[in-house]
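Asker: Kindly return the folded structure for what I paste below:
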Amino acid sequence: MNYDSQNFVRVRFAPSPTGPLHLGGLRTALYNYLFAKRYGGKFILRIEDTDKKRFVSNSESYILETLKWCHIEPDEGVGYGGPYSPYYQSKRINIYRFYINQLLEKGYAYYAFDTDIDIERKRKEYNDCGLTFSYNSKNRMYLNNSLTMTKEQLNRRLQSCSSYVIRFKIKPGEKFNMYDIIRGNIIANTDHLDDKILLKSDGGATYHLANTIDDHIMKITHVLRGEEWLPSMSFHMLLYRAFGWIPPYFAHLPLILRKDGKGKISKRNADRSDYPIFPIQWKAPDTQIVIPGYRELGYFPEAFVNMLALLGWNPGIKREIFSLRELENFFSLEKISKSGVFFDIKKVNWFNKKYLNKKKEEILFFLCKELKKRSIQYKKDFLWKIIYQTIDRIHFIHEIWEHSFYFFISPSSYESSFFNKICHKKSISHLENEKILLSNTSQFTYENLKSLFKNNQNKREIMQLLRLSLVGFLKGIDLFMIFEILGKEESIRRIEKLINKIKEKI
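Answerer: Here you go, the predicted structure:
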């Protein structure tokens, strides 16, 4: 599909302020952003706050901060201004009323005075007969609405301030074709649609009405949204037709699924999930529960966005590492998957590790901070040597200390499970011999040290003893590299320390 300058791309991200963004919502924002940038268009942020009952006060600031952290800021909309203000649905009620009057005048909508009790009674009646009630063309003429009233009766009801909603009047028995950029042609049947509410009893517009009107007024050319909105597409197309408007292109994005096969990723169980689903930290205003996000856990925004872009989209080449600018240049709707995609936290960690290699200066800064806390001073050359040796072992900047502390702090205790096993004279003898051998080594280098132990009969046992003496645990980088970095004097001092500890124990 071609998008030329005459069809100027305008897309929107329209979240509801009902809580934090999760992976699926943010991916929708990202795809809208990338598509707009790919074709020199505009990315708009609109807040769809028609659901007053589910409104959460700090949601809007969370959305704005998240987009900023990911470097996918809007060109227009809430927090950014633009020619179609206000960008809040709650502040556009008069606009919606103007357009809904057009639908009423043309016979595409009608007043419905049924109370919640009336509707619930009908549902029970149908349920008792093994049926499902739907407010549709089959039932509407038997219900309490303006279609069953004279004009005089309707006027009296309206003048008496009776509570009502306004519903869309579906014409039955009609089949029509729709096109989705990702899923292709779709056939819709109006017999399967109910007369959805357009205006609620409190006077507020429903999502369906507000969404359609705003997209038209704001000249939205492409609607990229989650798969969960696919069933609403037919109703939205009927609304566009009723208004006499040309609809935008639609593209419904695949679901992000849990790797364990237990459905889609959902924010409902975020506090019990074994991996983060929020981009940045969320603090629930009612419970004050704090749920950390990818930012707080040490993920880089570039790595996070790179991962998210490939969660349902494939550029068609073998590469997986892309800068944001490269993603903008490569992105296309036609290469988005139709089927759901599985989320794997290990893959996210892999992406973060790839970007970590470009963050060596930040690792150095973090390491210097850790040393300063402990009043430890070392030259930068020494620190750089350690970073280059340990960087392949870490996925996050904050892990550098865990993998390098032993270069700065001599062990004061030892891994107990192994230490208890080696507390005998044989271990002391081995260590004494290796101490003499190392003391007599003129070139204390990796290659030379490695050759010294090459033909040792008790190599594995001795290597473990030496590692314990230098690190305090049976972990760390290559033992001979640890020797070289620590140097002869410090290495021998640590071996003597372990010898003394074993002597004390036995």
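
Asker: CA atoms for contacts and neighbours, from now on please.
Answerer: Noted.

Asker: Which parts of the stretch 101-250 of the chain are helices?
Answerer: For the stretch 101-250 of the chain, the helices defined by DSSP state H, counting those that start in this stretch cover 116-128, 151-159, 207-217, 233-243.

Asker: Now these in CSV, please, with extra columns for mean neighbour count.
Answerer: Listed next are those as CSV, based on neighbours: other C-alpha atoms under 10 Å:
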stretch, mean neighbour count
helix 116-128, 13
helix 151-159, 13
helix 207-217, 18
helix 233-243, 17
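
Asker: These into TSV, with extra columns for distance to L371?
Answerer: Shown next, in TSV, are the helices of the stretch 101-250 of the chain (distance: least, C-alpha to C-alpha, whole Å):
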stretch	distance to L371
helix 116-128	66
helix 151-159	75
helix 207-217	55
helix 233-243	58
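
Asker: Tell me which of those helices lies nearest to Y87.
Answerer: Judged by C-alpha to C-alpha, the one of these that comes nearest to Y87 is helix 207-217, at 8.9 Å.

Asker: Pull the distance from the closest one to the chain's centre.
Answerer: 26 Å (C-alpha atoms, centre = their mean, to the nearest Å).

Asker: Stretch 381-390 now?
Answerer: 33 Å.

Asker: What of stretch 315-322?
Answerer: 20 Å.

Asker: for the protein, which helix is longest?
Answerer: In the chain, taking DSSP state H as the definition, the longest helix is helix 488-505.

Asker: Pull out the buried residues from that one.
Answerer: K488, S491, I492, R494, I495, E496, K497, L498, I499, K501, I502 (16 or more other C-alpha atoms under 10 Å).

Asker: to compare against the first, here's another:
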Amino acid sequence: MIRTRFAPSPTGYLHIGGVRTALYSWLYAKRLGGEFILRIEDTDLERSTEESVNAILEGMSWLGLDYDQGPIYQTHRFERYKEVIQQLFDKGLAYYCYATPEELDEMREAQKARGEKPRYDGRYRDFDGTPPEGIDPVIRFKNPLDGDVVIEDMVKGRVVIANKELDDLIIARSDGTPTYNLTVVVDDWDMGVSHVIRGDDHLNNTPRQINMYKAMGADVPKFAHIPMVLGEDGSRLSKRHGAVSVLQYKEQGFLPEALLNYLVRLGWSHGDQEVFSIDEMIEHFSLDNVNSSPSSFDTVKLTWINEQHIKSADAEHLARHLAPFVAQLGCDLSQGPALAEVADLLRDRAKTLVEMAEGSVYFYSDYEEFEAGAAKKHLRPVAQEPLQQLRIQLEALEDWNATEIHEVIQGVATGLEVGMGKVGMPLRVAITGGGQSPAIDMTAQLIGKERCLQRIDMALAFIEVRAGHQDG
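Answerer: Have a look, this model is predicted:
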């Protein structure tokens, strides 16, 4: 059975590169009817935090990357790691290393001086003397000395590493805690992981890990090392490129499916298609089409993808994601139209949910003053008569809907022998407070009759005061 996993370390937030790795692993499992596992690699006890764990879980939940197993915490599995280390000892494949940090520094400096690659020289590999006093040893894995490790990577192609290039890596620290390279192998073995999809910054670890799988008598999974995500300037993605945590994209008003759509395309393609639904991603995703070179993160492109998803999203889905942003602006969503109707009306005018929320405030909250520029231009004494006519006819409407409202606006314009703009624009400023809104008839329908009439009265009072100042 196909089993993939995402295994973040909770030493920081869930970032964009990690999300893309999770997404590729998730899609691969979904596409082939397999299982996706979430594992929290929290053996770095000093740097791992509960806050980071929560951020990872919240990020995965927001993105909809559901897992079939997990979250599994490595700190809950220490006994299992000890058991495997003991098995390696019993097979003569692990040993205590008593080298001090100073000793290792001297060794590396001497190797550098000789023009050699600095690495552990195996000095305690076959040690059977009396252990030096006062030293808590680390445990090292006996890497094979001869032959090659061949990785048939599903993205990089064939990679061959000579064992003589690899040193005996540490599998348990001096305090007894296991290291990453051991825990990841034991976990993937125990969890039946068939495909390890991860960043290519892990490629250097892979030959050592393959040797450990073989030493344990475990099946070696297939590997796919995907290239890094770079910043727009071509350097490794970091804090200075913007958002650190994936949840910051949530705060900036991106839809989760839009972020996933952008990330799936950041290193993978399906013809010329740019916009994908989640179902389309699952249907078409293949590791065969993953690029082997890095991709650069482009916020402008992400924003464009978000805009496309806002335009095509189900209105109720859009409203669920929009609601917190509208509430943050002090709006009471019970004091106005159904948010799904507002979202449907505003979807073609917003690139993010933040923009959409800002455009929806006048549906739920009354304003104390008009936008200065719009009022100066459109709430002039000449607009008084059109607004008065509108006020009378709109109040008389028994059926408050966009069609009837449109006919009133058109009728007033015809009756006064002026263009629609001379009637529609003063009405727009009157009922929305500004000069920008979707179709004024639909906007008025959603704002509601009573609120529209009150706001027209407010606009007429504003014009009255303005006319008085001009007369004075």
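
Asker: Please tell me how far E105 of structure 1 sits from K171 of structure 1.
Answerer: E105 of structure 1 sits 16 Å away from K171 of structure 1, going by C-alpha to C-alpha, to the nearest Å.

Asker: between the two, which one's more packed in?
Answerer: K171 (15 against 10; other C-alpha atoms under 10 Å).

Asker: The more buried one touches L193, doesn't it?
Answerer: No. Assessed by C-alpha atoms under 8 Å, K171 of structure 1 is found out of contact with L193, at 9.3 Å.

Asker: need the buried residues of helix 488-505 of structure 1 in JSON lines with distance to L30 of structure 1, can you?
Answerer: Listed next are the buried residues of helix 488-505 of structure 1 as JSON lines, based on distance: C-alpha to C-alpha, whole Å:
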{"residue": "K488", "distance to L30 of structure 1": "54"}
{"residue": "S491", "distance to L30 of structure 1": "52"}
{"residue": "I492", "distance to L30 of structure 1": "55"}
{"residue": "R494", "distance to L30 of structure 1": "53"}
{"residue": "I495", "distance to L30 of structure 1": "55"}
{"residue": "E496", "distance to L30 of structure 1": "58"}
{"residue": "K497", "distance to L30 of structure 1": "56"}
{"residue": "L498", "distance to L30 of structure 1": "55"}
{"residue": "I499", "distance to L30 of structure 1": "59"}
{"residue": "K501", "distance to L30 of structure 1": "58"}
{"residue": "I502", "distance to L30 of structure 1": "59"}
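
Asker: of the residues you listed, closest to A36 of structure 1?
Answerer: S491 (58.9 Å).

Asker: Are we agreed that Y294 of structure 1 is in a strand?
Answerer: No. Going by DSSP: H, G, I helix; E, B strand; the rest coil, the assignment for Y294 of structure 1 is coil, not a strand.

Asker: Spit out the contact partners of I135 of structure 2.
Answerer: Y98, T100 (C-alpha atoms under 8 Å, 6 or more residues apart in numbering).

Asker: Name the residues that touch the longest helix of structure 1?
Answerer: By C-alpha under 8 Å, 6+ apart, helix 488-505 of structure 1 touches 410-411, 422-424, 428, 431-432, 435, 438-439, 444, 466, 469-470, 483.

Asker: Most neighbours among the residues you listed, which one is it?
Answerer: L470 (29 neighbours).

Asker: roughly how far apart are that one and E399 of structure 1?
Answerer: Taking C-alpha to C-alpha, one finds L470 of structure 1 at 20 Å from E399 of structure 1.

Asker: Ok, K264 of structure 1 next?
Answerer: 31 Å.

Asker: Out of the helices of the stretch 101-250 of structure 1, which gets nearest to F250 of structure 1?
Answerer: Of all these, helix 233-243 comes closest under C-alpha to C-alpha, at 8.3 Å.

Asker: name the helices or strands packed onto the closest one?
Answerer: helix 93-106, helix 207-217 (3 or more C-alpha pairs under 8 Å, 6 or more residues apart in numbering; DSSP states H and E).
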